[in-house]
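> Provided below are the primary sequence and the corresponding predicted coordinates.
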Amino acid sequence: MAMKSCCFTGFEWSGTPSGKVGKLGQIDSYIAGDNPDVVILMIHDALGWTFPNGRLVADHLAKEANATVYLPDFFFGEVIDPAIILSGDLSKFDFAGFLQRQGREVREGAIFEAAKELRKTYKKIGAIGYCYGGWAAFRLGAKEHNPPLVDAISMGHPSLVTTKDIDEVAVPVQILAPEHDFVYTPELKAHTLATIPKLGIEFDYHHYPGVEHGAFIRGDDTKPGERKAMANAKTAAVAWFNQHLH
């Protein structure tokens, strides 16, 4: 499933991230929290690791789920200008080239290695991905990994997901799904709901009526419905990780 232009619209929230910048292996990373035993690997959306909204979500997860949160730069230095994206004018943006440079096949190995690096230090590992990061969360929780790379996964409005990703998930999985999503399509949602309950793993699915793809990381917090969805999705992810990482 390809990403659509709706992945590149949204709003920037107010607030100042309170974490620090460091390294995960050789990858530049935003780091929030300081739990020595529990960590959450956050895979960013198309706006990357520097976009303030993602860092603010990482801060919330670190504090409320009592975890260290790593938000690495999985685009390895490429930064999309948020002003262009948030304006909705994509005429200056090479969408196809971006996917060629940053697609699944290009970045999967680095994401796996990041989880392996964290496993050396932490006793419990969660992973959460938004939009672009959604496929990565599924792949981190795939049955091919023995021992598992992560202990539980969550994702909001995932992109680039295939039915095979859904079929092969093998750790507790949470999905935060807007009602209107042209990327995580009704067909993929139906396959998810028909397949995962048969896999013998814990499954937590949240449907958010009236909101669109991107709402949980790039939604307009001046709109009452989107503010509520953002807050509820964050709270759901916190509860999920508190359940499975502590």
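That came through fine. Quantities reported herein were computed from a predicted structural model and do not represent experimental measurements. Residues are numbered from 1 along each chain as shown.

> going forward, measure contacts between C-alpha atoms and count neighbours the same way
Will do.

> show me what stretch 215-228 is in contact with.
Stretch 215-228 has contacts (C-alpha atoms under 8 Å, 6 or more residues apart in numbering) with 9-13, 53-54, 57, 130, 156-157, 178, 210-211, 229-230, 233-234.

> got it, and stretch 111-125?
When contacts are defined by C-alpha under 8 Å, 6+ apart, stretch 111-125 is touched by residues 24-25, 36-41, 74, 136, 140, 149-152, 245-246.

> in helices only, show me these.
Judged by DSSP state H, the subset of those located in helices is Ala136, Leu140, Leu245.

> residues in contact with the residue most central in space within the chain?
The chain has Gly129 as the residue nearest its centroid, 1.2 Å off, counting by C-alpha atoms, centre = their mean. Gly129 makes contacts with Met42, Ile43, His44, Asp45, Trp135, Ala136, Ala137, Ser154, Met155, Gly156, Pro158, as judged by C-alpha under 8 Å, 6+ apart.

> next up, a structure to set beside the first:
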Amino acid sequence: MFTIVLHLLCVTLCLQLQQGLSGPQCLEHPPNLNGTSGAGSVIKVGGLKAYVTGPPRSKVAIILASDVFGYEAPNLRKIADKVASTAGFHVVVPDFFYGEPYNPNNTQRNMTVWLKDHGTDKGFEDAKRVIASLRNKGVSRIGAAGFCWGGKVVSELAKGYYTKAAVLLHPSRVTLDDIKAVKTPISILVAQFDNGTPPALMKQFQEVLTTNKVDNFVKIFPGVSHGWAVRYAEDNATAVKSANEAHQDMLNWFTKYVQKR
């Protein structure tokens, strides 16, 4: 009986990895989506609902691609507000899941089923629509950052010239082949304890990017695990400090490659 259960768990984990997740770590510490607010507002951008914040007429914009819990996550909106208020970026957080973020309590829509409707390939296509909409409104320089699920979406954008710079924060299912195809300056911020993007793999990422002469910044944050940059607990001072450090690194990258060039 134990062998059967273990086999089923392994099959489930493999399916999750194939669909773009780093296993159970991607679902730890889900946010409370009730009563989400923020300094910005929700409008349509490229046909998608999006949380937007910062100067609406700015010529520089940042797109934040969420993890599986979606664009309403309170911490994600706080990060968007921080990026907007600190550097004057127009920040867009699209609802890539069309009102259906992953709900761990919905037993009828487990992760494997949910991802069939919300794969990163679809997110990539939607992200291109958002970028086109921003450009049509006069935005001349765009950066993109992705958390977990969103990290894969942003890695796809980085393979073309859709954005001026990319930041991946504890991304899921980003492979060495993905990194070999990256063309734009990219920062990869990961946790010491991460099943999907372990430190050894990050060393390979950095070596490839450097060999390909792609500007890069790869950083491993000690003592934290996958998801820490967006699903941190507000009452955990250590977690908040580490998350804030990652946010500042992200902001520095965008200031260098999106705002000042």
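Done, it's in. Computed from a predicted structure; not experimentally measured.

> on that earlier part again, to which residue of structure 2 is the residue nearest to the centre of structure 1 aligned?
Counting by TM-score structural alignment, Gly129 of structure 1 corresponds to Gly146 in structure 2.

> and what of Glu179 of structure 1?
Checking TM-score structural alignment: Glu179 of structure 1 goes with Gln192.

> and the helices in the stretch 1-150 of structure 2, which stretches?
Residue ranges of the helices in the stretch 1-150 of structure 2, as given by DSSP state H, counting those that start in this stretch, are 2-19, 74-87, 111-117, 120-136, 149-157.

> mind listing the strands for structure 2?
In chain order, structure 2 shows strands spanning 41-45, 48-53, 60-65, 90-94, 141-147, 165-169, 186-193, 216-225, with DSSP state E as the criterion.

> so which bit of structure 1 is the last one matched to?
The counterpart of strand 216-225 of structure 2 in structure 1, using TM-score structural alignment, spans residues 203-212.

> cool, the first one as well?
The counterpart of strand 41-45 of structure 2 in structure 1, using TM-score structural alignment, spans residues 20-24.

> tell me the buried residues in that stretch?
Leu24 (16 or more other C-alpha atoms under 10 Å).

> for it, give me the average deviation versus structure 2.
Stretch 20-24 of structure 1, aligned to structure 2 and superposed, deviates on average by 0.6 Å (mean C-alpha distance after the TM-score superposition for structure 1).

> and the contacts of that stretch?
Counting by C-alpha under 8 Å, 6+ apart, residues outside stretch 20-24 of structure 1 touching it are Asp28, Ser29, Tyr30, Ile31, Ala32, Tyr70, Pro72, Ala114, Glu117, Leu118.

> among those residues, which two are most distant?
Distances among the contacts of stretch 20-24 of structure 1 were taken as C-alpha to C-alpha; the most separated pair is Ala32 and Glu117, at 17.0 Å.

> who's more crowded, those two?
More crowded of Ala32 of structure 1 and Glu117, by other C-alpha atoms under 10 Å: Ala32, with 27 against 14.

> that one and Leu56 touch, don't they?
No: counting by C-alpha atoms under 8 Å, Ala32 of structure 1 sits too far from Leu56 to count as a contact (9.4 Å).

> what residues do the two have in common as contacts?
Ser18.

> what does Asp45 of structure 1 align to in structure 2?
Asp45 of structure 1 maps onto Asp67 in structure 2, by TM-score structural alignment.

> mind listing what its match touches?
Asp67 of structure 2 makes contacts with Gly146, Phe147, Cys148, Trp149, Gly150, as judged by C-alpha under 8 Å, 6+ apart.

> distance of it relative to Cys14 of structure 2?
Distance from Asp67 of structure 2 to Cys14 of structure 2, counting by C-alpha to C-alpha, to the nearest Å: 19 Å.

> do the same with Gln25 of structure 2
Relative to Cys14 of structure 2, and taking C-alpha to C-alpha, Gln25 of structure 2 is found at 13 Å.

> what is the burial count for His207 of structure 1?
Around His207 of structure 1 there are 13 residues (other C-alpha under 10 Å).

> now it: closest residue in space that isn't a chain neighbour?
Nearest non-adjacent residue to His207 of structure 1, counting by C-alpha to C-alpha, 6 or more residues apart in numbering: Ala177, 5.1 Å away.

> pull the number of nearby residues for that neighbour.
26.

> is it true that it touches Gly210?
No: counting by C-alpha under 8 Å, Gly210 is not a contact partner of Ala177 of structure 1; they are 10.8 Å apart.

> take the contacts of stretch 20-24 of structure 1 and lay them out in JSON lines including distance to Phe98 of structure 1.
Shown next, in JSON lines, are those (distance: C-alpha to C-alpha, whole Å):
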{"residue": "Asp28", "distance to Phe98 of structure 1": "20"}
{"residue": "Ser29", "distance to Phe98 of structure 1": "21"}
{"residue": "Tyr30", "distance to Phe98 of structure 1": "22"}
{"residue": "Ile31", "distance to Phe98 of structure 1": "25"}
{"residue": "Ala32", "distance to Phe98 of structure 1": "28"}
{"residue": "Tyr70", "distance to Phe98 of structure 1": "23"}
{"residue": "Pro72", "distance to Phe98 of structure 1": "18"}
{"residue": "Ala114", "distance to Phe98 of structure 1": "22"}
{"residue": "Glu117", "distance to Phe98 of structure 1": "27"}
{"residue": "Leu118", "distance to Phe98 of structure 1": "28"}
